[in-house]
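Student: here is the input, now give the coordinates:
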Amino acid sequence: MTRGAGGRPGAPWRVAGPLLVVLVALAGVGLIGLAVTAPDPVTPPQPAAGADLNAPLPAPPTAAVDPDLAGGNGPSADPGLPHSAPVQVTIERIKVRADVLTLGTRSDGSVEVPPLSRAHLAGWYGQGPSPGETGNAVLMGHVDSAALGPAVFFRLGELAAGDRIRITRQDRSVVQFRVDEVRSYPKKSFPSALVYGPSDRAGLRLVTCGGTFDRQRSTYLNNIIVFATRV
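Tutor: Prediction:
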């Protein structure tokens, strides 16, 4: 078992070559806890209750391609952009404007997380697609920390369908995503296929911690996941 962010126990995400081998889905164990809190943390906002976690994600609107971003051609299939690392994430709805670190894997195969000393930054899983490429790009961030209090993704649970996320890339392009849905999953039921699985669209997944705070284990019991599609 690896140590999650801030020394919390967590099961690893592992990679084998370019493909993610999600052992957690097979073993039924929880993922890393992207948080370290004070003894009496402020509860982060949670997604609206009532989502069927076993239901498929809602399909993006067929007219989701923004003409300004599609060269004025109107609705069309998104061909995806060339690979380019993200450098900044902006979510005006929850007042996030943060630089993005590129994350890899540790020697044991688990995915790195942003260091707690930089809990105000987001991290991109660099062995997956970059934002704007075909496939699901994954950004993760802390919800809070004992030193800083609320961290970069503290308010992630406030987002709702239709909200916009902008990613500035290393090639200076800006990619815009529309939120499809926000869900809270128990860490023992992390939806690995929905987050890391293949997609024929340019998708974005934002991941942090949420749900009930377990004082005995000093960890949140859920993961908040934002599912978004490029417009």
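
Student: please count neighbours and contacts with C-alpha atoms only from this point.
Tutor: Will do.

Student: check contacts around the residue nearest to the spatial centre of the chain.
Tutor: The centre of the chain sits closest to L206, judged by CA atoms, centre = their mean, with a distance of 1.9 Å. Contacts for L206 (CA atoms under 8 Å, 6 or more residues apart in numbering) come out as 138-141, 225-227.

Student: where does it sit, in terms of helix or strand?
Tutor: Taking DSSP states H and E as the definition, L206 sits inside strand 202-214.

Student: buried sites along that strand?
Tutor: For strand 202-214, a neighbour-count test (16 or more other CA atoms under 10 Å) marks 202-211, 213 as buried.

Student: sequence B follows; please return its structure for comparison with A:
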Amino acid sequence: MRRIGDTAIAAVTALALGAGVWLLSTNTGTPPQPSAAEGRPDPGGEHRAAPALPASPPTRIRVPTIRVNAPLMGLALTSSGSLDVPPLAEKNLAGWYEAGTTPGDTGTAVVAGHVDNTEGPAVFYDLGALKRGATIEIDREDSTTAVFTVDAVEVYSAKNFPDAKVYGTARRPELRVITCGGGYSKTTGYQGNVVVFAHLTAARPT
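Tutor: Below you'll find the model as predicted:
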């Protein structure tokens, strides 16, 4: 598996994704959106960061507070330069950018998934309801589970998507979880993305 440096990830992703990860949606409901309060720094201070783990591909993501428990597939860039997405028909499937940082290693790892499909809510339908301090667990091929703590949950429009903030270089192990969000149009679909910012706070045997 090819692994590129964190700086290169930021450059490639910003160029390829432009204003976020665009996932097809049929708007089968009204998924929750994060409040402005969830995007502000935690008044209780940062959770202590855990040491980085060796690189190892992820296999599953769990977010207990929003009932996510889903396998992970590798995602690459499409021929047009955008990040590919999991098959739309697979409601309970997420993906990770496999040319980049593996979750738990130093840098910014990226996970993406659909908010809904023609059958209803999909894997990250409730992502916008996540709160600061919540836990995200990612199982890895090396039989370790990387445990991340949520620092912020924000929603961005396509016109104001902060590529550098979302995909930029990180000196510690960080995670971004992304799905569709914001306003909705039948012509263009969702107008933005919900983004969860988290950092590694623990590791344990899977």
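
Student: and the helix or strand that the strand holding L206 of structure 1 is followed by with strand 202-214, angle?
Tutor: Along the chain past strand 202-214 of structure 1, the next helix or strand (assigned with DSSP H and E) turns out to be strand 219-230. Strand 219-230 of structure 1 runs at 160 degrees relative to strand 202-214, counting by axes from the mean of the first three to the mean of the last three CA atoms, to 10 degrees.

Student: now do strand 219-230 of structure 1: which elements does it pack against?
Tutor: In terms of contacts (3 or more CA pairs under 8 Å, 6 or more residues apart in numbering; DSSP states H and E), strand 219-230 of structure 1 is packed against strand 174-186, strand 202-214.

Student: report all helices and strands that the first one contacts.
Tutor: Going back to what we said before, that points to strand 174-186 of structure 1. By 3+ CA pairs under 8 Å, 6+ apart, strand 174-186 of structure 1 packs against strand 164-169, strand 202-214, strand 219-230.

Student: between those, which one is nearest to V42 of structure 1?
Tutor: Among those, strand 202-214 comes nearest to V42 of structure 1, with 9.8 Å by CA to CA.

Student: in structure 2, what stretch matches that closest one?
Tutor: The alignment of strand 202-214 of structure 1 onto structure 2 (TM-score structural alignment) spans residues 173-185.

Student: quick one: the matching stretch to structure 1 mean distance?
Tutor: Mean deviation of stretch 173-185 of structure 2 relative to structure 1 after superposition (mean CA distance after the TM-score superposition for structure 1): 0.7 Å.

Student: tell me which residues of stretch 116-133 of structure 1 are tucked away?
Tutor: 116, 119-133.

Student: these in helices, which ones?
Tutor: Here DSSP state H is the test, and these give no hits in helices at all.

Student: redo the helices and strands packed on strand 219-230 of structure 1 as a markdown table? Include distance to G157 of structure 1.
Tutor: Formatted as a markdown table, these follow (distance: least, CA to CA, whole Å):
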| stretch | distance to G157 of structure 1 |
| --- | --- |
| strand 174-186 | 7 |
| strand 202-214 | 8 |
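
Student: closest one to A38 of structure 1 among these?
Tutor: So among those, strand 202-214 is nearest, using CA to CA, at 11.0 Å.

Student: that older thread, quick one: which of the buried residues of stretch 116-133 of structure 1 is nearest V89 of structure 1?
Tutor: Distance to V89 of structure 1 across the buried residues of stretch 116-133 of structure 1 (CA to CA) is lowest for A122, with 7.7 Å.
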